[in-house]
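**Student:** What follows is a predicted protein model with its sequence.
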Amino acid sequence: MTDTFAAAPALVLDGDALDPIGGGGALVGYARVSTTGQLLDRQLLALREAACQKIFSDKKSGKNVEREELHKCLDYLRPGDTLVVPALDRLGRSLQDLIAIVAGLRKRGIGFRSLHETLDTTTPGGRLVFHVFAALAEFIRELIVDVTNEGLAAARARRQRLGRPPAMNAEQIRQARALLTRPDESVSSIARMLGVSRSTIYKYVPEIGTGRGQLDAGEA
């Protein structure tokens, strides 16, 4: 199966950037609704009126990677064909996903058309719009990376612990050690008192030793 869901490439405007891609082949439609309770009728009608010779459709959320009919549709397309969708949100799960799919079609010499947004990569104007989309997607990706790195750097500067907090803090460990010196206190009772599990007590207070562990084993 063609890898059409790879990450979208960085925007490069070469001399042929606005040359039309696709056209002259078959018009192939793709429709999607998010749930089985929704109807595809309006989307299918729009695709038929756009003269699509073959139509594929999914009844799954855009977040669901396993869109079987979309995969079949992409495999069916040949150079010169044009993929037609009722609207952009019917094809991609996100802007980045949409750009990745259209970029994959471009590499294969396949056009793309969205009826609602009147975008058509088989025309210079449509290609220009998608180059703008690709630039925006790349900008957003880089911005997210920059913000994330800045946040991590700030946390490290504050010596802030990253990741999940520990199951027991220093005060709980101190209390556990103090209570374990009392012969009438068991590991199980101390764990209940501190709101943790017996295994957590053994993890954070390893000096308990196997003797105390064997003594309390029958209580769990």
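**Tutor:** Received, thanks. Residues are numbered from 1 along each chain as shown.
**Student:** From now on I want contacts and neighbour counts done on CA atoms only, so please keep to that.
**Tutor:** OK.
**Student:** any idea which residue sits dead centre in the chain?
**Tutor:** The centroid of the chain falls nearest to Lys63 when counting by C-alpha atoms, centre = their mean (7.5 Å).
**Student:** any idea how far Val33 is from that one?
**Tutor:** Distance, Lys63 to Val33, by C-alpha to C-alpha, to the nearest Å: 12 Å.
**Student:** how about the strands in this structure?
**Tutor:** Applying DSSP state E to the chain gives strands spanning 27-33, 54-59, 82-85, 111-114, 119-120.
**Student:** which other helices and strands contact the first one?
**Tutor:** With contacts defined as 3 or more C-alpha pairs under 8 Å, 6 or more residues apart in numbering; DSSP states H and E, strand 27-33 has these neighbours: helix 41-49, strand 54-59, helix 68-76, strand 82-85.
**Student:** Hmm, Ala46 is touching Ala87, no?
**Tutor:** No: Ala46 is beyond contact range of Ala87, at 10.2 Å (criterion: C-alpha atoms under 8 Å).
**Student:** Export the helices and strands packed on strand 27-33 as CSV, with columns for mean neighbour count and distance to Gly25.
**Tutor:** Shown next, in CSV, are the helices and strands packed on strand 27-33 (neighbours: other C-alpha atoms under 10 Å; distance: least, C-alpha to C-alpha, whole Å):
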stretch, mean neighbour count, distance to Gly25
helix 41-49, 16, 16
strand 54-59, 18, 12
helix 68-76, 16, 12
strand 82-85, 27, 7
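**Student:** Can you add distance to Ala176 and give those back as a markdown table?
**Tutor:** Compiled in a markdown table, the helices and strands packed on strand 27-33 are given as follows (distance: least, C-alpha to C-alpha, whole Å):
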| stretch | distance to Ala176 |
| --- | --- |
| helix 41-49 | 65 |
| strand 54-59 | 55 |
| helix 68-76 | 55 |
| strand 82-85 | 63 |
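**Student:** got another, please set it beside the one above:
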Amino acid sequence: MRFFGYARVSTSQQSLDIQIEALKSAGVQKNRIFCDKASGRQMKREGLDLLRLKVEEGDVVLVKALDRLGRDTADMLQLIKEFDEMGVGVKFLDEGLDTKGTMGQMVVTILAAVAQAERRRILERTNEGRIEAKAKGIKFGRKRNIDRQKVLALRKQGLGATAIANQLGICRSSVYVIFKEGDDAITHIVD
């Protein structure tokens, strides 16, 4: 029996270090740990695909937590079924669960459904908060730090976008956006 590990984070800014250390502590050799920096909603992941190719009957795949394998219940169950058909077990370290036996598979199924429901609820709360904030007039995105009036004043003086961008130390595309906003404001006043 060989141990393999799988670690995943959702974005390239996140670190895999904690998961990798937990897998190594559980007995997985470093060269048998497969990693992805991708959303758990996608089942097409490079590290996961490589892991599927490497494991053989009798092997065990260790994953730090259930949600690291995937977010969607149906996809996770399909993946666990695929491993099971190959004779490969899956063990989740944080939850202390494995897919060997009927009871283990049932518990994993329930927890996967709970994880998916939790993810959906988080998204709902986030969207509700965003809608409420917008209704209160809160603006999202980066704060504007370019003096728009100065850009438009330089334009009135006859300077072009490149000259304005160079003079103010901003990119030319920002100048064009301000030009367009200024033109739209003038159009609304005239209408």
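**Tutor:** Good, I have the coordinates. Since we're looking at a predicted model, the values are computed, not measured.
**Student:** nearest residue to the residue nearest to the centre of the first structure other than its sequence neighbours?
**Tutor:** Arg93 (5.5 Å; C-alpha to C-alpha, 6 or more residues apart in numbering).
**Student:** Please give the number of neighbouring residues around that neighbour.
**Tutor:** Residues within reach of Arg93 of the first structure, counting by other C-alpha atoms under 10 Å, total 15.
**Student:** contacting residues around the equivalent of it over in the second structure?
**Tutor:** By TM-score structural alignment, Arg93 of the first structure lines up with Arg71 in the second structure. Going by C-alpha atoms under 8 Å, 6 or more residues apart in numbering, Arg71 of the second structure touches 40-41, 112, 115-116, 119.
**Student:** rewinding a little: the second structure: which residue goes with the residue nearest to the centre of the first structure?
**Tutor:** Using TM-score structural alignment, Lys63 of the first structure sits opposite Arg41 in the second structure.
**Student:** and its match, what is it in contact with?
**Tutor:** Shown in contact with Arg41 of the second structure (C-alpha under 8 Å, 6+ apart): 70-72.
**Student:** For the contacts of Arg71 of the second structure, which entry has the maximal number of neighbours?
**Tutor:** Neighbour max across those (other C-alpha under 10 Å) = Ala112, 23 neighbours.
**Student:** quick one: that residue and Arg2 of the second structure, what's the gap?
**Tutor:** With C-alpha to C-alpha as the criterion, Ala112 of the second structure and Arg2 of the second structure are 25 Å apart.
**Student:** Number of residues surrounding the closest residue in space to Arg78 of the first structure that isn't next to it in sequence?
**Tutor:** Using C-alpha to C-alpha, 6+ apart and skipping the chain neighbours, the partner closest in space to Arg78 of the first structure is Ile110 (6.7 Å). Counted with other C-alpha under 10 Å, residues neighbouring Ile110 of the first structure total 26.
**Student:** can you count the residues close to the counterpart of Met86 of the second structure in the first structure?
**Tutor:** Under the alignment (TM-score structural alignment), Met86 of the second structure pairs with Arg108 of the first structure. Around Arg108 of the first structure there are 18 other residues, counting by other C-alpha under 10 Å.
**Student:** likewise Glu128 of the second structure?
**Tutor:** Counted with other C-alpha under 10 Å, Glu128 of the second structure comes out at 12.
**Student:** Could you check which residue of the first structure pairs with it?
**Tutor:** With TM-score structural alignment as the criterion, Glu128 of the second structure has no equivalent in the first structure.
**Student:** what secondary structure does Glu128 of the second structure sit in?
**Tutor:** helix (DSSP: H, G, I helix; E, B strand; the rest coil).
**Student:** how far away is it from Val151 of the second structure?
**Tutor:** 37 Å.
**Student:** Also Asp17 of the second structure?
**Tutor:** Taken as C-alpha to C-alpha, the span from Asp17 of the second structure to Val151 of the second structure is 46 Å.
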